[in-house]
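Novice: Prediction below, plus the sequence it came from.
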Amino acid sequence: MTIRRAPRGAVVFDCDNTLVATLGAWERAYTALFAGCGRVFDPAVHLGGLVGMPLEPLGRALATLLDRPGEHTALSARMVALLTANETRPMPYAVELIAALHGTRPLAVVSNTPRVIVRHYLTAVGLAQAFDAVLGCDDVAAPKPAPDVYRAACAILGVDPADAVAVEDCPSGLAAATRAGLFVVRVGATAVPADLAVANLGDPTLWRALGVPTAQS
């Protein structure tokens, strides 16, 4: 079997739970928003239809769900406030890996979260200045698992997708990167095929694949 080698053109990272620890943040924010409107948020009923929405459509969807016509702008603003109010932490080894990669090749972040929130997360953990491009779901026609955001990032960076590496943790992002034609690194335990699978961002196998000195001695 031929093992595909990681290209050296660019590295494109997912944000939520790849670079920044945000597990449960959206569910908690929706729960608080619904409670403030006298409603109960049910992830099984509501969450799937809201994922990957830019802020304006998200506000309109929430206004419909909460029977708050005309309040879409206030509702989307409240979501931003809820999502950015809590302490934000980098994922293990994220800061170290980005520091090692910075300046060696183009770097980007792509997310199914609106860009204003992604930028807040990256700024909060001290990583915002390391990236040549940051794209959210509001920058493309279709969110992950569509390949749009990865293709857009590669276009901005001036690299062919075949010369770029994607680093992802969730099935929709892994599917998006694969469809876009990048070399795909899967981080964590998600059982989705990828070109390279690692336990976390500190895995020496990942650092060697990216051509930087390993994080761990």
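Specialist: That came through, no problem.

Novice: all contacts plus neighbour counts: C-alpha atoms, from now on.
Specialist: Fine.

Novice: Surely Ala6 is in contact with Ala162?
Specialist: No: with contact defined as Cα atoms under 8 Å, Ala6 does not count as touching Ala162 (9.6 Å).

Novice: which residues sit in contact with Ala130?
Specialist: For Ala130, the contacting residues are 98-99, 102, 107, by Cα atoms under 8 Å, 6 or more residues apart in numbering.

Novice: Then Ala189?
Specialist: With Cα under 8 Å, 6+ apart, Ala189 has these contacts: Ala199.

Novice: before we move on, back to that, give me the more crowded residue out of Ala6 and Ala162.
Specialist: In this view Ala6 and Ala162 are compared by other Cα atoms under 10 Å, and Ala6 has more residues nearby, 23 against 16.

Novice: hang on, the earlier thing: shared neighbours, Ala6 and Ala162?
Specialist: Joint contacts of Ala6 and Ala162 (Cα under 8 Å, 6+ apart) are Phe183.

Novice: Next up, a structure to set beside the first:
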Amino acid sequence: MTELAYEAAVFDCDGLLLDTARAWARGFDAAAARAGLRLGVREQAELVGSSVASGAGLIAGWAGAPERREELADAVREELSAAIRACPPPVLPGVPALLRRLRGALPMGVASNAPADVLAVMLAGSGLLENFETVVSADRVVRPKPAPDVYLAACRELDARPENVVALEDSAAGALAAQAAGLAVVVVTASGWPALAPLPWPARNRPVLYVTAMGDPAVGQFVRSDVPPARSRPVPAPPPNGRGR
């Protein structure tokens, strides 16, 4: 039997497994409205990958009312939860096939900036929950992404050393978190952020793969290969008007 390159794989959720961009936008818009603001494209882009708490902190800062951070976090959480329940987010293309390929080959987990209750509803409702041995949310750790806490917690619960774990991410905050934790990383995004804000690779000699879709055969090959690639794959040019979360 071929020995796999990694002991475990840890997935982000929002924008990688499930298309939750609209639900998060609704949550942040609700908080901004409560603070008397209207978010523009620049603000929404800055909020991508934020947790409830960190996103509310940004909005409170823009409103010049840092003391309202907790109130605005409640607004984000309430609207996000309502949006998820009203319109369950769809599973993104390529996800089911990749999970089928990896299931049974190595343990898998989720490390997400989403609240625990929302994360549980999304994963259970989508039918994806059964694929994962552990699920770590931002409210279970001290610091959300881009800090490494959720990834380090997931590795502990999977009984795997971070240097022998691969993360799958779509956002800059998430990729930075995985990198800081010492994981190898697959960045799956059609957005242009990797070219606009390149990550400081390689870090701790951990390999990285950039692809524009989870269905790219390179993803499964990277995760299941018996020898990790020595160099990263070039960052793809963003498609016209491409957007990602």
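Specialist: Cool, got the structure. Because the structure is predicted, anything quoted here is derived from the model rather than measured.

Novice: now the contacts of Ala130 of the first structure: which count as buried?
Specialist: Buried subset of the contacts of Ala130 of the first structure (neighbour count, 16 or more other Cα atoms under 10 Å): 98, 107.

Novice: Can you state the mean residue-to-residue distance of the lengthiest helix in the first structure versus the second structure?
Specialist: Of all segments of type helix in the first structure, defined using DSSP state H, the longest is helix 72-85. Following superposition, helix 72-85 of the first structure is found to deviate from the second structure by 4.2 Å on average (mean Cα distance after the TM-score superposition for the first structure).

Novice: any residues touching that helix, and which ones?
Specialist: Contacts of helix 72-85 of the first structure (Cα under 8 Å, 6+ apart): 25-26, 29-30, 33, 55-56, 58-63, 117, 120-121.

Novice: same thing with stretch 30-48 of the second structure?
Specialist: 25, 29, 55-56, 58-60, 63, 72-73, 75-76, 79, 171, 245.

Novice: Could you do stretch 199-216 of the first structure as well?
Specialist: Stretch 199-216 of the first structure is contacted from outside by 5-8, 92-94, 96-97, 100-101, 187-189, 196, 198, using Cα under 8 Å, 6+ apart.

Novice: Which positions within it qualify as buried?
Specialist: 200-204, 206-207, 209-210, 214-215.

Novice: Please tell me how far the counterpart of Ile98 of the first structure in the second structure sits from Val10 of the second structure.
Specialist: Structural alignment (TM-score structural alignment) places Ile98 of the first structure against Leu99 in the second structure. Separation of Leu99 of the second structure from Val10 of the second structure (Cα to Cα, to the nearest Å): 11 Å.

Novice: Just the buried ones among the contacts of stretch 30-48 of the second structure, please.
Specialist: The neighbour count (16+ other Cα under 10 Å) marks 25, 29, 55-56, 58-60, 72-73, 75-76, 79, 171, 245 as buried among the contacts of stretch 30-48 of the second structure.

Novice: Dump those residues into JSON lines; add distance to Val136 of the second structure as well.
Specialist: Converted to JSON lines, those look like this (distance: Cα to Cα, whole Å):
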{"residue": "Ala25", "distance to Val136 of the second structure": "22"}
{"residue": "Asp29", "distance to Val136 of the second structure": "26"}
{"residue": "Gly55", "distance to Val136 of the second structure": "19"}
{"residue": "Ala56", "distance to Val136 of the second structure": "20"}
{"residue": "Leu58", "distance to Val136 of the second structure": "23"}
{"residue": "Ile59", "distance to Val136 of the second structure": "25"}
{"residue": "Ala60", "distance to Val136 of the second structure": "26"}
{"residue": "Leu72", "distance to Val136 of the second structure": "23"}
{"residue": "Ala73", "distance to Val136 of the second structure": "19"}
{"residue": "Ala75", "distance to Val136 of the second structure": "22"}
{"residue": "Val76", "distance to Val136 of the second structure": "20"}
{"residue": "Glu79", "distance to Val136 of the second structure": "21"}
{"residue": "Ser171", "distance to Val136 of the second structure": "17"}
{"residue": "Arg245", "distance to Val136 of the second structure": "19"}
